[in-house]
Structures are given as structure tokens and as C-alpha cells.
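Enquirer: Give me coordinates for this.
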Amino acid sequence: MFAAENGLKGDPRLEAISQAIRVVPHFPKKGIMFQDITTLLLDHKAFQDTVDIFVDRYRNMDISVVAGIEARGFMFGPSIALAIGAKFVPLRKPKKLPGKA
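Expert: A predicted model of the protein is given here:
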């Protein structure tokens, strides 16, 4: 759905990104197909393509702050924020980061 809505249908980067994500069946419990992005992060080209797709989408939207939620947001958010000239704010559950909430 995302690919078709954003003009990415047929984009060869999407197939490479998908191939770079390891699927771990039945983790953390039976019936869940866990999408492990650590393998994507190890693939420089796929990681760059992932960030580039987000940057291309949001570059001209006058975004001043990118909020990264928990683990995956912490990994992608700073790169995207840097590329679009925005600040990055990590978000976690209350009292999991120092400072004011």
C-alpha cells in the first residue's frame, strides 16, 4: 500500500530492502513473524536506500523535528532528521530516558 500510494511501485530499492530484512518465524511467540532489521542495518546499500526513501518523501515539507519512537525510530530517525535539516527527539516510555518528559 505505501509503495503504490507514494509512487514507489516497481522501485527496485523496495525489493532489495525487503530482501535485507530477516524474517524470524515464531518469535517472540508462536505465530508471529518477527521482522529483524539488524540484517538491513548491516547492508549499507539497503540501509541507505531505506533512509533515502523517507528523505525523498519528507524533504520539502518544512519538518523541523523528527520524533523516533523506541528502538527502530532511534535507528532511522537521526539519519532522516539530519538529511532533511531537522532536529531529532527520541521518544520512550515515561522515565526510560533522563530529563523532563
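Enquirer: contacts, neighbours, all on C-alpha from now
Expert: Will do.
Enquirer: so residue 25 makes contact with residue 36?
Expert: No - taking contacts as Cα atoms under 8 Å, residue 25 lies outside contact range of residue 36: 10.3 Å.
Enquirer: Point to the residue nearest the middle of the chain.
Expert: Nearest to the geometric centre of the chain sits residue 76, at 4.4 Å (Cα atoms, centre = their mean).
Enquirer: measure that one to residue 89 for me?
Expert: Counting by Cα to Cα, to the nearest Å, the separation of residue 76 from residue 89 is 12 Å.
Enquirer: To compare against the first, here's the next sequence to fold:
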Amino acid sequence: MSFKDYIRVIPDFPQPGISFKDITTLLNDGDKYRQAIDELKKMVAHMKIDLIAGPEARGFVVGAPLAYALGVGFVPIRKSGKLPSDTIEIEYDLEYGKDRLAMHSDAIKPGQNVLIADDLLATGGTISTSVQLVKQLGGNIAGAAFLIELADLNGRAKLPGVDIVSLVTY
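Expert: Have a look, this model is predicted:
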């Protein structure tokens, strides 16, 4: 069976015309979840990685176990106001409005190689903002890893020069 068999597709969520890819059914199966992380580990083996950064919330469930599997640290990227120490923040556009992502200002040392990990690459807004945060602290982008990529939304276009791997593509 493919990993797609473990991803539930929910039509018209969160609004009409959207085909939501629900990874909770993959996460609920311990064996398949482990296999997915192990496969991503193989897919990024060619990259030099010192840290993994993941945007909340699903970037945590991909990035943290991948960091553990690779034996590297994990850096959470959070919504504004959620981190307890000094932060840097960047505002980015949503489909209907704006949001802000933040990272601790001491989370990355200049020159560290950082892999961005998340559940989904769609339009690329969240990930390109995550890349900007890493670069603002002097980190190098080692690449980006996703469980799912929605190819028709062309998120790769917002990540020029970034080595991107995706477990499943729709």
C-alpha cells in the first residue's frame, strides 16, 4: 500500500472547493507513521543538516520525529506571541488576511544548516516565511521536507534554489 492510502481526503473542507488532505489517519497508525518518517530520513540523507525547523502545528509532528531520527535538534516556528523568550517575527499573507510567524532569536547559530519540515507544501507561504526566519538568523537552508505536496498550487515557485523532497504528491 502507498502512503496515500493512509491519508484521508475530505471534500469541501474547510470551505467549498477545497479537497483537504488529512494526515491524522496516517499519524494514527504507528507503523505507517514510523515508515513515513523513516522514508523522509532516507530522502534527506544527502543533505547536510544541523537542525530541523518546523512551523506549527503539523510541522512539529513531522519535524520533531525526523530530527530525532537524524540525531539533530529541532526548532519550533510558532505563531506570534507563543514563544517565551526574545523572538524574531515575519508577517506573511494568507488567503484572507495576514499572519505572523516567530522563532527564538537564539535558535539558530550563523552557518548552521537547517532543514525545514512540514506536513504540506501548498502555496509555499508558510514555508517561504520559515526560510526567511532561518536566513535572518544566519542559517543556511539545507532543504525542505514534506509529507504531502500539492503540485498544482506551485509552492515550489516560492522556494527557488531549495532542495525539496515530498513523500506524496497530489
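Enquirer: What is the equivalent residue in the second structure for the residue nearest to the centre of the first structure?
Expert: Residue 76 of the first structure maps onto residue 62 in the second structure, with residues paired by TM-score structural alignment.
Enquirer: Surely its match touches residue 115?
Expert: No - counting by Cα under 8 Å, residue 62 of the second structure does not reach residue 115; the two are 11.6 Å apart.
Enquirer: Onto which residues of the first structure does stretch 17-35 of the second structure map?
Expert: Aligned by TM-score structural alignment, stretch 17-35 of the second structure falls on residues 31-49 of the first structure.
Enquirer: Would you mind pulling the contact partners of the matching stretch?
Expert: For stretch 31-49 of the first structure, the external contacting residues (Cα atoms under 8 Å, 6 or more residues apart in numbering) are 13, 16, 17, 20, 21, 22, 23, 24, 25, 26, 27, 28.
Enquirer: can you pull out the strands in the second structure?
Expert: For the second structure, strands defined by DSSP state E occupy the ranges 8-11, 19-22, 51-55, 73-79, 87-94, 97-104, 113-121, 140-149, 164-169.
Enquirer: Map residue 132 of the second structure across to the first structure for me.
Expert: That one, residue 132 of the second structure, aligns with nothing by TM-score structural alignment.
Enquirer: Next one: the closest residue in space to residue 132 of the second structure that isn't next to it in sequence from residue 77 of the second structure, what distance?
Expert: Closest residue in space to residue 132 of the second structure, ignoring its immediate chain neighbours: residue 90 at 8.0 Å, by Cα to Cα, 6 or more residues apart in numbering. From residue 90 of the second structure across to residue 77 of the second structure, the span is 11 Å (Cα to Cα).
Enquirer: go on, residue 59 of the second structure?
Expert: Distance, residue 59 of the second structure to residue 77 of the second structure, by Cα to Cα: 8 Å.
Enquirer: Would you mind listing the residues touching both of the two?
Expert: Counting by Cα under 8 Å, 6+ apart, the common neighbours of residue 59 of the second structure and residue 77 are residue 53.
Enquirer: When these two are compared, which one has more neighbours?
Expert: residue 77 (26 against 23; other Cα atoms under 10 Å).
Enquirer: Need the nearest residue in space to that one, chain neighbours excluded.
Expert: residue 55 (4.4 Å).
Enquirer: what do residue 90 and residue 77 of the second structure both touch?
Expert: 101, 102.
Enquirer: Tell me where the first structure has helices.
Expert: For the first structure, helices defined by DSSP state H occupy the ranges 2-5, 12-20, 38-42, 44-58, 70-84.
Enquirer: would you list those in TSV and tack on distance to residue 98 of the first structure?
Expert: Below are the helices of the first structure laid out as TSV (distance: least, Cα to Cα, whole Å):
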stretch	distance to residue 98 of the first structure
helix 2-5	35
helix 12-20	34
helix 38-42	26
helix 44-58	28
helix 70-84	14
